[in-house]
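1. need a structure here:
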Amino acid sequence: MTEATYPARHQLIEFLETHKEEIENEWAETPVFASRDRETAKEEAAALLTGLQRVVQDGAEEDSSAEGFTTARTVLGTLAARSAGGPSGSTLPDVSVLKEPVLRLWKQQDLSDDVTHYGAMVLATAISTLRHVLLEMELSLGADTILAQQEQLAELSTPVVKIWEGVLAIPLIGTLDSMRSQTATESLLEEIAKQQAKVAILDITGVTAVDTLVAQHLLKTAMAARLMGAECVISGIRPQIAQTMVQLGISLGEVVTRSSFADAFAYALRKLGFEVVHAGEVR
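-> I've put the predicted structure just below:
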């Protein structure tokens, strides 16, 4: 802040304090707060004005991370949540309507043109930054929501199923990326520990392609399961995928493989000491 602008800013700070109640009353009547009862609307308007005063005092009207805007974030979050559920379907309250009342009151002051113009610019900038803060909050919330949905989808797309006492299966479908691979491994290992499983079947019938990274993931999962006392069986390797793996020089080492899930399940039962026979053969 330069020496030339300091007196003007000082007058602006005094104005916000002196006319605090007037501004709060006029703000409470705007659509931003109008859906609340009068007392609550005034309290929210007061909280927002307090943050704005701090911003003006600190000369930080363009900095959305300033302490004053941080103070205002709580009430902004409340306003945004209420607006999102409103009949208009908008996701953000239109805080730009707060400019008119405060600028009108400011311009009614008996001040020089330079001070009036400077103060109006500061106030308009501060309220515009409120809008930016709201957008940042919405983007952050949107990113968190997308991440949560991705995690939920990953969990849903990698279910661990108990198909027999001591036998677990995890059907993998589609493309395996790093997040799904990690989720699948963690889910499988947790269930192996929880159910004391002896055999875990990784069925890749629905996997569209297997490359080196996917093969490494399968091997790591099998090794981790073995360390926990369970044998991992990979089933559903289709001819095209088998050919691709051979061309890439990918080897699953000592991991047991079966052409179908049924074959893998039969292997698991034999591993546990059961024998599968046709009902007609039982006497």
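2. switch to C-alpha atoms for all contacts and neighbour counts from now on
-> Noted.
3. Residue 44 reaches residue 75, doesn't it?
-> Yes - using CA atoms under 8 Å, residue 44 is in contact with residue 75, at 6.3 Å.
4. Any figure for the gap between the most centrally placed residue in the chain and residue 72?
-> Central residue of the chain (CA atoms, centre = their mean): residue 144, 1.5 Å from the mean position. According to CA to CA, to the nearest Å, residue 144 and residue 72 sit 21 Å apart.
5. Then residue 218?
-> Counting by CA to CA - residue 218 and residue 72 are separated by 49 Å.
6. What of residue 208?
-> Distance from residue 208 to residue 72, by CA to CA: 49 Å.
7. Mind checking which of those two has more residues around it?
-> residue 72 (22 against 14; other CA atoms under 10 Å).
8. Reduced to three states, what does the more buried one come out as?
-> Under DSSP: H, G, I helix; E, B strand; the rest coil, the three-state class of residue 72 is helix.
9. hang on, it packs against residue 53?
-> No - using CA under 8 Å, residue 72 is not in contact with residue 53, being 10.5 Å away.
10. And the contacts of stretch 113-131?
-> The contact list for stretch 113-131 (CA atoms under 8 Å, 6 or more residues apart in numbering) reads 8-9, 12, 52, 55-56, 61-64, 69, 94-96, 98-99, 102-103, 106-107.
11. before we move on, the earlier item: which of residue 44 and residue 75 has more neighbours?
-> residue 44 (23 against 17).
12. list the buried ones in the strand or helix carrying that one?
-> In this assignment (DSSP states H and E), residue 44 forms part of helix 38-58. For helix 38-58, burial by neighbour count (16 or more other CA atoms under 10 Å) applies to 41-57.
13. Same question for stretch 159-174.
-> 159-160, 162, 166-172.
14. Between which two of those residues is the distance greatest?
-> 166 and 172 (19.8 Å; CA to CA).
15. who's in contact with the helix holding residue 44?
-> With contacts defined as CA under 8 Å, 6+ apart, helix 38-58 is touched by 9, 13, 16-17, 20, 24-25, 27-28, 33-34, 61, 66-72, 75-76, 122-123, 126-127.
16. same thing but at 6 Å, please
-> 24, 28, 33, 61, 68-69, 71-72 (CA atoms under 6 Å, 6 or more residues apart in numbering).
17. Return the distance of the helix or strand containing residue 151 from the chain's centre.
-> Taking DSSP H and E as the definition, residue 151 sits inside helix 113-156. Relative to its parent chain, helix 113-156 has a centroid offset of 16 Å by CA atoms, centre = their mean, to the nearest Å.
18. Which SSE is immediately downstream of it?
-> Downstream of helix 113-156 (by DSSP H and E), the next one is strand 161-164.
19. one step back: can you check what angle separates the helix holding residue 44 from helix 113-156?
-> 110 degrees (axes from the mean of the first three to the mean of the last three CA atoms, to 10 degrees).
20. picking that back up, from the contacts of stretch 113-131, which would you call buried?
-> Using 16+ other CA under 10 Å as the burial test, these include 8-9, 12, 52, 55-56, 61-64, 69, 94-95, 98-99, 102-103, 106 as buried.
21. Now show me the structure for the sequence below, then we'll compare the two:
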Amino acid sequence: MKRDVEALLAIVSEEEARIVDEWLKESRVPEHQRSAAQGEATQVLRELRDALAAGADPAMLEDPRWAGLNHVLEALSSSRAAQGRTAGDTSRFVLAFKRPVLALAQRRHAGDAALLMDTVWVISSLVDQMAQHTVTTYQLTRESVIRRQQEELLELSTPVIKLWDGVLAVPMIGTLDSSRTQMVMESLLEKIVETESALAIVDITGVPTVDTLVAQHLLKTVSAIRLMGADCIISGIRPQIAQTIVHLGIDLEGIMTKASLADALGLALERTGHRIVKAA
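-> Model prediction:
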């Protein structure tokens, strides 16, 4: 083991209590968070010590022997991301570890300039890598949260509604893309099987524009519905959308269309043998 690594290992092994105390002061942890932060700092310090004792290379945090420390840093970053705290908060907390360790190295090796310089470099390099690892983990965690929220929003924005016996409706709101169309088709086809419905109304009143791609997605949805033995009505065909469809040369022949959801429901009831009359 190199002299600088031995020096760092000696510091973190023999000065745990002092390092943790100075670390919390440097990071300015609020009093109500001090207990949790103290536990996090102690755990990080012990995993770092164990990895150094096992011969892990301080210049390579990818070394398998750093797995324990990486796991603790990831847990620390993920928990703070879930609390809504920024990547900078986590990074600053980890970087605050540097000052107390550097101060102890200076105190111990002031008479050996070469060893002190090497030890300072090892400490700085290692702590910087630790801070960068927490930032990367934070970003991955936030991306995961955002993806999950997007999926939940998609599910909420494409509900399958039972309007009448044998009649389903899917109100489309926003832009249609491939992933959303796939989700709509899956939900609608499952509901058709579950309710044994004969008609499905796809309402595009909330779709701002219809282009060739949107029309292709609609046609795919209609085809899938027909393959299940049901029929489809597209409602919400506004004058502007009708003109766009004509200009694009999109063929909707054979597909029932209506200007409004109310008109589509009236047609669906008629097709299923129902009639609505006013009470006397």
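22. can the buried residues of stretch 159-174 of the first structure go into JSON lines with extra columns for distance to residue 112 of the first structure?
-> Below are these laid out as JSON lines (distance: CA to CA, whole Å):
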{"residue": "159", "distance to residue 112 of the first structure": "71"}
{"residue": "160", "distance to residue 112 of the first structure": "74"}
{"residue": "162", "distance to residue 112 of the first structure": "80"}
{"residue": "166", "distance to residue 112 of the first structure": "85"}
{"residue": "167", "distance to residue 112 of the first structure": "84"}
{"residue": "168", "distance to residue 112 of the first structure": "80"}
{"residue": "169", "distance to residue 112 of the first structure": "79"}
{"residue": "170", "distance to residue 112 of the first structure": "76"}
{"residue": "171", "distance to residue 112 of the first structure": "75"}
{"residue": "172", "distance to residue 112 of the first structure": "73"}
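23. For residue 273 of the first structure, state which of the residues you listed is nearest.
-> If you rank these by distance to residue 273 of the first structure using CA to CA, residue 166 comes first, at 11.4 Å.
24. nearest residue to that closest one other than its sequence neighbours?
-> residue 197 (4.0 Å; CA to CA, 6 or more residues apart in numbering).
25. that's a strand at that neighbour, yeah?
-> No - according to three-state DSSP, residue 197 of the first structure belongs to no strand; its state is coil.
26. What about it, how many residues nearby?
-> Residue 197 of the first structure has 21 neighbouring residues, counting by other CA under 10 Å.
27. and the gap between residue 277 of the first structure and residue 267 of the first structure?
-> The value you get for residue 277 of the first structure to residue 267 of the first structure, if CA to CA is used, is 13 Å.
28. okay, the two: which has more neighbours?
-> Legend: neighbour count by other CA under 10 Å for residue 277 of the first structure and residue 267, higher for residue 267 (21 against 8).
29. For that one, which three-state class applies?
-> Three-state call for residue 267 of the first structure (three-state DSSP): helix.
30. Now do the contacts for residue 168 of the first structure.
-> 161-162, 200 are the contacts of residue 168 of the first structure under CA under 6 Å, 6+ apart.
31. tell me which element the equivalent of it over in the second structure is part of?
-> Alignment note (TM-score structural alignment): residue 168 of the first structure maps to residue 168 of the second structure. Taking DSSP H and E as the definition, residue 168 of the second structure sits inside strand 167-173.
32. Now find how far off-centre stretch 100-110 of the second structure is within its chain.
-> 42 Å.
33. ok, now stretch 11-21 of the first structure?
-> Centroid displacement of stretch 11-21 of the first structure relative to its chain, using CA atoms, centre = their mean, is 40 Å.
34. number of nearby residues for residue 274 of the first structure?
-> 11.
35. pretty sure it is in a helix, no?
-> No - Residue 274 of the first structure: not assigned to a helix; according to three-state DSSP it is coil.
36. ok, now which ones touch residue 28 of the first structure?
-> So residue 28 of the first structure contacts 41-42, 45 (CA under 6 Å, 6+ apart).
37. Check residue 27 of the second structure too.
-> Contacts of residue 27 of the second structure by CA under 6 Å, 6+ apart are 93, 96.
38. likewise residue 161 of the second structure?
-> Residue 161 of the second structure touches 168-169, counting by CA under 6 Å, 6+ apart.
39. how about the alignment partner in the first structure of residue 34 of the second structure, secondary structure?
-> Matched by TM-score structural alignment, residue 34 of the second structure corresponds to residue 35 in the first structure. Here residue 35 of the first structure is recorded as coil under three-state DSSP.
40. and the gap between residue 35 of the first structure and residue 83 of the first structure?
-> In terms of CA to CA, residue 35 of the first structure sits 9 Å off from residue 83 of the first structure.
41. Name the residue in these two with the higher neighbour count.
-> Using other CA under 10 Å as the criterion, residue 35 of the first structure and residue 83 rank with residue 83 on top: 21 against 16.
42. Could I get the contacting residues of that one?
-> Neighbours of residue 83 of the first structure in contact, by CA under 6 Å, 6+ apart: 91-93.
43. ok, now residue 219 of the first structure?
-> Applying CA under 6 Å, 6+ apart, no residues contact residue 219 of the first structure.
44. What helix or strand is the alignment partner in the second structure of it located in?
-> Residue pairing (TM-score structural alignment): residue 219 of the first structure is matched to residue 219 of the second structure. Following DSSP H and E, one finds residue 219 of the second structure within helix 212-227.
45. Quick check: that helix compared with the first structure, mean distance?
-> Helix 212-227 of the second structure, aligned to the first structure and superposed, deviates on average by 0.8 Å (mean CA distance after the TM-score superposition for the first structure).
46. After that helix, which helix or strand is next? Please name it.
-> strand 231-235.
47. mean shift between that following strand and the first structure?
-> Mean deviation for strand 231-235 of the second structure: 0.9 Å (mean CA distance after the TM-score superposition for the first structure).
48. Give me the contacts around that strand.
-> 199-203, 256-261.
49. And stretch 64-78 of the second structure, by the same measure?
-> If you take CA under 6 Å, 6+ apart as the criterion, stretch 64-78 of the second structure is touched by 47-48, 51, 56, 134, 137-138.
50. what comes up buried for it?
-> For stretch 64-78 of the second structure, by 16+ other CA under 10 Å, it's 65-66, 68-70, 72-78.
51. Distance from the helix holding residue 44 of the first structure to the middle of the chain?
-> 29 Å.
52. quick one: contacts for the residue nearest to residue 167 of the second structure when sequence neighbours are not counted?
-> Nearest residue to residue 167 of the second structure in three dimensions, chain neighbours excluded: residue 199, at 5.0 Å (CA to CA, 6+ apart). By CA under 6 Å, 6+ apart, the contact set of residue 199 of the second structure is 167, 230-232.
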